[in-house]
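1. sequence first, predicted coordinates after that:
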Amino acid sequence: MRLVRFGEAGAEVPGVLDGDGVLRDASSLVADWGGASLAPERLAALAGRVTDLPAVAGWDAEHAETGGGLRLGPPVARPGKVVCIGVNYADHAAESGMQTPPEPVVFMKDPWTVIGHRDTVLVPRGSTKTDYEVELAVVIGATARYLDSPDDALACVAGYATSHDVSERFLQLEGTGTWDKGKSCETFNPLGPWLLTADEVPDPQDLELRLSVNGEERQHGSTAQMVFGVAALVHYLSQVMVLHPGDVINSGTPAGVALGFPDPKPYLRSGDVVECSISGLGTQRTVMGQA
């Protein structure tokens, strides 16, 4: 299933896109997409009832991926936490001048950075090094705590979404302190357009990622290139923190970010159009604005 949340920011309604791209209102069955509503067994029970849900007026099924005439918010209600994995593709590590890590590099991103896939991303005031990163977002559906092995990990995943992990490189790498502050500026995590449930992703290590800026392709990779795959990441994180339903893991980005270009590096500016896509997870389109 493709789970969405539609409506104005702060007043989104849970919905499902059926096989024909028709938007159906799921509010009679769930209050929102987040927490317990993302439990794999609950999603499985819902799957057989999708066509019984009422269609949403004003929705253009032929243009579902671009919004269908309605605003699509982030497909997960405010996550409890957004956990990010750094340098998780060998080619991105190389372009960043970093070694491939022996274990996952973990940092956190403010959950309030999560916005809808066509909402405006704001370049921070004074920033000249705002960068882009297309990433596979892993959304947790069942509590993961001290999992015995990676073999147990995928059963804890509700689904997957396209994520744009926007970064401010000066704050992240050139100042003092942690990476978090270069990752947590307002609007720095468009998510969506939808959450594809895990049962429709047979292998999360076989997905193609692309990102373009103003129509020019900058990133093109595959989740097969991850240093640590999804199962390994969920298992690892469960040893150092409790992952709760609705939490989001941004699993890393392939090569092609602005940081890796020779000078002058093509960092993002107000007015730039960024498009991110992942196989089966849809394309998000963001127009950059100014804070």
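-> Here it is on my side, so go on. Quick caveat, the model's predicted, so the values are computed rather than measured. Residues are numbered from 1 along each chain as shown.
2. C-alpha only now, for contacts and for neighbours.
-> OK.
3. so after the helix or strand containing residue 158, what's the next helix or strand?
-> Taking DSSP states H and E as the definition, residue 158 sits inside strand 157-164. Using DSSP H and E, the next helix or strand after strand 157-164 towards the C-terminus is strand 167-168.
4. what about residue 3, distance to residue 237?
-> For residue 3, the distance to residue 237 equals 25 Å [CA to CA, to the nearest Å].
5. remind me, longest helix of this protein?
-> Among the segments of the chain that qualify as a helix by DSSP state H, the longest is helix 230-240.
6. this is the comparison structure:
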Amino acid sequence: MTKYKTEKRKARVGERILITEDGFSLGYYKSGDVFTVSSTTDKGVTGENDCFILHHEYEVIVGEHTPAPNLDEMDYDELIALVEDAMKTLRTRAYKNGYDQGRFDAKIEAPKSDQQKRDEIVAQAKEDVRRLLESDYGHDHEFIVNTAKRTVVDLRKIKGCTNIVRRGIAKCAPNDCFNAHIGKAIALRRALGWSVPAEYMNVPQPTEIRVGDVVEITEKTRRKLKTTVHRIENGIVCSNEPYMDFYLAHARRIGLLVTDPKTIDDTRAGKGE
């Protein structure tokens, strides 16, 4: 049974009222009836059935709620109907919630891994270099990449001459992975007198080893081995350097290696880069 929250005041047209007294109803209404007010006077109001109700016979409905049914008082058919209605409502609600959640999830991008962030920054650096070189009319640029010293130098020269107008230098931090593409972008910007984007100076370190990477492995004697990854088989890096694969397999077997391969250069430069 629906319960109502009411206020004791004069009703306005369009409001719903709950009958609380029926002493003057003449059988047209009774206590508990609900009407919508169609007109008002100083003495009372008129309901939608044209019955006149005195002001003291009603209260204005301002809220309502339906209490949960008492299952112990319901017969079998009523219980079945209640369960069916509940299941229908649950299915509708679940579908709507799932749809809304799907739309919400679609708007949220999965957080990028450090490797994805690094890949994007390397791609940005390549495009940066291409765009800046094209826009620097009247000048040639010579890049000197020194993988041993982990540096990149850009020599900016007057076009067709050997005169160096300005130079820019980029040096990789000792514990960072070297990448010539990022180094070129930094050196070029410095040679042009441009600022260096913060992302070039704070690139995440690689978390994946890929073919073409230069990796470093440390032995128990603290000797460091460096090799270029030629292929990866079952998660194990393989080199095309003579005897390197055989040695690494033997060293793993006898526990000589104390670190996993660590990428120290992921430039993987192609032709013309």
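-> On my side now, so go ahead. On a predicted model such as this, the values are computed, not experimentally measured, just so you know.
7. could I get the TM-score for this pair?
-> TM-score for the superposed pair, counting by TM-score structural alignment, normalised by the length of the second structure: 0.22. Supporting figures: 96 aligned residues with a CA RMSD of 5.7 Å.
8. just to revisit the earlier point, in the strand holding residue 158 of the first structure, what counts as buried?
-> The neighbour-count check on strand 157-164 of the first structure (16 or more other CA atoms under 10 Å) flags 157, 158, 159, 160, 161, 162, 163, 164 as buried.
9. residue 45 of the first structure - that's part of a helix, no?
-> Yes. Counting by DSSP: H, G, I helix; E, B strand; the rest coil, residue 45 of the first structure is found in a helix.
10. against residue 197 of the first structure, how distant is it?
-> 12 Å.
11. list the buried residues for the helix or strand where residue 124 of the second structure lies?
-> Assigning secondary structure by DSSP H and E places residue 124 of the second structure in helix 114-135. Across helix 114-135 of the second structure, burial judged by 16+ other CA under 10 Å covers 115, 117, 118, 121, 122, 124, 125, 126, 128, 129.
12. before we move on, the earlier item: okay, residue 3 and residue 237 of the first structure: which has more neighbours?
-> residue 3 (26 against 19; other CA atoms under 10 Å).
13. doesn't that one belong to a helix?
-> No. Residue 3 of the first structure is assigned strand when assessed by three-state DSSP, not a helix.
14. roughly how far apart are it and residue 24 of the first structure?
-> In this structure, residue 3 of the first structure and residue 24 of the first structure are 10 Å apart, going by CA to CA.
15. anything in contact with each of those two?
-> The contact sets of residue 3 of the first structure and residue 24 overlap at 15, 16, 17 (CA atoms under 8 Å, 6 or more residues apart in numbering).
16. isn't the second one up against residue 3?
-> Yes. The pair residue 16 of the first structure and residue 3 passes the contact test of CA atoms under 8 Å, sitting 4.7 Å apart.
17. hang on, the earlier thing: can I get the buried residues of helix 114-135 of the second structure in JSON lines including distance to residue 104 of the second structure?
-> Converted to JSON lines, the buried residues of helix 114-135 of the second structure look like this (distance: CA to CA, whole Å):
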{"residue": "115", "distance to residue 104 of the second structure": "26"}
{"residue": "117", "distance to residue 104 of the second structure": "24"}
{"residue": "118", "distance to residue 104 of the second structure": "28"}
{"residue": "121", "distance to residue 104 of the second structure": "28"}
{"residue": "122", "distance to residue 104 of the second structure": "31"}
{"residue": "124", "distance to residue 104 of the second structure": "30"}
{"residue": "125", "distance to residue 104 of the second structure": "33"}
{"residue": "126", "distance to residue 104 of the second structure": "35"}
{"residue": "128", "distance to residue 104 of the second structure": "35"}
{"residue": "129", "distance to residue 104 of the second structure": "38"}
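18. so which of the residues you listed is the closest to residue 59 of the second structure?
-> Lowest distance from residue 59 of the second structure to the buried residues of helix 114-135 of the second structure (CA to CA) belongs to residue 117, with 66.2 Å.
19. my guess is residue 6 of the first structure contacts residue 23. True?
-> No. Residue 6 of the first structure is beyond contact range of residue 23, at 9.2 Å (criterion: CA under 8 Å).
20. circling back: which among the buried residues of strand 157-164 of the first structure gets closest to residue 217 of the first structure?
-> Nearest member of the buried residues of strand 157-164 of the first structure to residue 217 of the first structure, counting by CA to CA, is residue 164, at 14.8 Å.
21. so what's the closest one closest to, chain neighbours aside?
-> Nearest non-adjacent residue to residue 164 of the first structure, counting by CA to CA, 6 or more residues apart in numbering: residue 134, 4.8 Å away.
22. distance-wise, check the one you found relative to residue 222 of the first structure.
-> Distance of residue 134 of the first structure to residue 222 of the first structure, computed by CA to CA: 11 Å.
23. more neighbours, the two?
-> Neighbour comparison, residue 134 of the first structure and residue 222: the larger count goes to residue 134, with 31 against 19 (by other CA under 10 Å).
24. wait, isn't that one in contact with residue 209?
-> Yes. Residue 134 of the first structure lies in contact with residue 209 (CA under 8 Å); the separation is 7.0 Å.
25. can you list residues touching both of the two?
-> Common contact partners of residue 134 of the first structure and residue 209 (CA under 8 Å, 6+ apart): 219, 276, 277.
26. which single one of the residues you listed is nearest to residue 114 of the first structure?
-> Of all those, residue 276 has the smallest distance to residue 114 of the first structure: 15.1 Å, by CA to CA.
27. where's the closest one relative to residue 157 of the first structure, distance?
-> Using CA to CA, residue 276 of the first structure is found at 22 Å from residue 157 of the first structure.
28. give the next helix or strand downstream of the helix holding residue 124 of the second structure.
-> Where DSSP H and E defines the elements, the next helix or strand beyond helix 114-135 of the second structure is strand 139-146.
29. and that following strand, what does it pack against?
-> strand 151-158 (3 or more CA pairs under 8 Å, 6 or more residues apart in numbering; DSSP states H and E).
30. can you list the residues that contact the strand it packs on?
-> Residues outside strand 151-158 of the second structure that contact it (CA under 8 Å, 6+ apart): 138-146, 163-172, 180, 183-184, 187-188, 191.
31. can you list the buried residues in that strand?
-> Buried residues in strand 151-158 of the second structure, counting neighbours by 16+ other CA under 10 Å, are found at 151, 152, 153, 154, 155, 156, 157.
32. right, and the helix or strand after it?
-> strand 164-171.
33. common neighbours of residue 6 and residue 23 of the first structure, please.
-> Taking CA under 8 Å, 6+ apart as the contact criterion, the common neighbours of residue 6 of the first structure and residue 23 are residue 15.
34. thank you kindly, that will do.
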